[in-house]
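Participant: can you look at this prediction? I've put the sequence above it.
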Amino acid sequence: MTNKKTMQFSQIVWRVCNFFMSLFFALASYVQINDPDAVLWMIAYAIPAGLCFLICCQQQITETLLWRRIADLHVLVSTVFVFLLGWNLHKVKITNIFQQEEGREFSGLLLTVFWLLMCRHSGRGAVGSLRLFTAVGITVFPFIAWMYYYINTELRSDWPEHCTTAI
């Protein structure tokens, strides 16, 4: 009986994590509105937002061919851009990546790739405790980081105007 309750609890936590990641990705998509290449970045965040929202509505959706193909295509394209941005950051020797627009783009795409890979096949059965603990940590991190940068305005002082005016 306790095993069944544990499974139900883990599924609820997994769905809640996906709801909050959907919310985060939707918010990340919204703040791109002032960006010079807004359409590209809005799509880059809107797709994972939608995929995560589908998981919180129906966890088994990850086993459908359409969900997997969309997620796989997004992971593939995002991974290419992660490598390109990462190489550029390495080449220019940028160490504080959150202070550079390319670093924030790199981090955002890396987050979408990692999250979608974690979601893959999560509808097959119970979500394991390692995946669940990782999901909770990843879900909390972007909200805390966003609040930290929002509260500490001096950290954003060198950011371009389009990065500071959306919210």
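Facilitator: Nice, thanks for sending it over. Since the model is a prediction, treat every value here as computed from it, not as a measurement.

Participant: going forward, measure contacts between C-alpha atoms and count neighbours the same way
Facilitator: OK.

Participant: and for Glu101, the neighbour number?
Facilitator: Glu101: 13 surrounding residues under other C-alpha atoms under 10 Å.

Participant: counting contacts, what elements does the helix or strand hosting Tyr45 pack onto?
Facilitator: Assigned by DSSP states H and E, Tyr45 belongs to helix 38-57. When contacts are defined as 3 or more C-alpha pairs under 8 Å, 6 or more residues apart in numbering; DSSP states H and E, helix 38-57 packs onto helix 2-30, helix 65-92, helix 101-119.

Participant: for these, which one sits closest to Gln59?
Facilitator: helix 2-30 (7.1 Å; C-alpha to C-alpha).

Participant: taking helix 101-119 as reference, get the angle to the closest one.
Facilitator: Put simply, helix 2-30 runs at 150 degrees to helix 101-119, going by axes from the mean of the first three to the mean of the last three C-alpha atoms, to 10 degrees.

Participant: so what's the residue nearest the centre of the chain up against?
Facilitator: With distances taken as C-alpha atoms, centre = their mean, Thr112 lies nearest the centre of the chain, 3.7 Å away. Contact analysis of Thr112 by C-alpha atoms under 8 Å, 6 or more residues apart in numbering lists 45, 48, 75, 78.

Participant: pasting the second one now:
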Amino acid sequence: MYFLSVCCQVVYMIPAVLTLLVGLNPLVTGSCIWKTVSAAHVLFCLLWAAGLACSLLLRAQHNILHEEEGRELSGLVIIIAWMSLCHSSSKNPVVGRVQLLLAIVISLFPFILWVYVYINKEMRSSWPTHCKTVI
């Protein structure tokens, strides 16, 4: 279980570092090393997401957000979308505006999803006790 926890932290740390590099120097996306690491990570996330999706289809009992795999799948989808945006950055102003809009949506998605889950009383009623007392 500890290995899985460390693995999850690394999966989120790699895109964070790659995105930090883009923030510090946007031209880094043209680097062969950056593109290779980014593409390899997106491929790894796609494979992991496919495995989680199959697992959820086979044994999900509740809403997928109640399952640990469902929450992890959501995180992987965000990583894949975000890294794809960074990987395909362009100097075309129209494409840049679309990418900016997508970046805003991706950034706000976890907050919007949290608000939806928190407001949805049916979903909240099936939470474990420790989740009900957190907020």
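Facilitator: Done, it's in. Just so it is clear, the model here is predicted, and its values are computed rather than measured.

Participant: got a TM-score for the pair?
Facilitator: Put the two chains on top of each other and the TM-score (TM-score structural alignment, normalised by the length of structure 2) is 0.78; 129 aligned residues with a C-alpha RMSD of 3.2 Å.

Participant: any idea which of the contacts of Thr112 of structure 1 is closest to Asn88 of structure 1?
Facilitator: Comparing the contacts of Thr112 of structure 1 against Asn88 of structure 1 with C-alpha to C-alpha places Ser78 closest, at 15.1 Å.

Participant: distance of the aligned partner of that closest one in structure 2 relative to Leu101 of structure 2?
Facilitator: Under the alignment by TM-score structural alignment, Ser78 of structure 1 pairs with Cys45 in structure 2. Cys45 of structure 2 is 23 Å from Leu101 of structure 2, where distance means C-alpha to C-alpha, to the nearest Å.

Participant: so between these two, which is more surrounded?
Facilitator: The residue with more neighbours, out of Cys45 of structure 2 and Leu101, is Cys45; 19 against 12, by other C-alpha under 10 Å.

Participant: circling back: tilt between the helix holding Tyr45 of structure 1 and helix 2-30?
Facilitator: Using the same axes, to 10 degrees: helix 38-57 of structure 1 against helix 2-30 is 160 degrees.

Participant: what's helix 38-57 of structure 1 aligned against in structure 2?
Facilitator: Under the criterion TM-score structural alignment, helix 38-57 of structure 1 matches residues 5-24.

Participant: mean deviation, that stretch versus structure 1?
Facilitator: Compared with structure 1 after fitting, stretch 5-24 of structure 2 has a mean deviation of 0.6 Å; criterion: mean C-alpha distance after the TM-score superposition for structure 1.

Participant: and for that stretch, what are the contacting residues?
Facilitator: Residues outside stretch 5-24 of structure 2 that contact it (C-alpha under 8 Å, 6+ apart): 28-29, 34, 38, 41, 45, 79, 83, 86.

Participant: what about Ile12 of structure 1, how many neighbours?
Facilitator: Neighbourhood size, Ile12 of structure 1 [other C-alpha under 10 Å]: 14.

Participant: where's it relative to Met118 of structure 1, distance?
Facilitator: According to C-alpha to C-alpha, Ile12 of structure 1 and Met118 of structure 1 sit 16 Å apart.

Participant: count the neighbours of Asn96 of structure 1 for me.
Facilitator: With other C-alpha under 10 Å as criterion, Asn96 of structure 1 counts 10.

Participant: typed the wrong thing, it's Leu76 of structure 2
Facilitator: 24.

Participant: trace it over to structure 1, please.
Facilitator: So, by TM-score structural alignment, Leu76 of structure 2 is matched to Leu109.

Participant: dump the helices and strands packed on helix 38-57 of structure 1 to a markdown table, plus distance to Ser129 of structure 1.
Facilitator: Output for those, formatted as a markdown table (distance: least, C-alpha to C-alpha, whole Å):
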| stretch | distance to Ser129 of structure 1 |
| --- | --- |
| helix 2-30 | 8 |
| helix 65-92 | 23 |
| helix 101-119 | 12 |
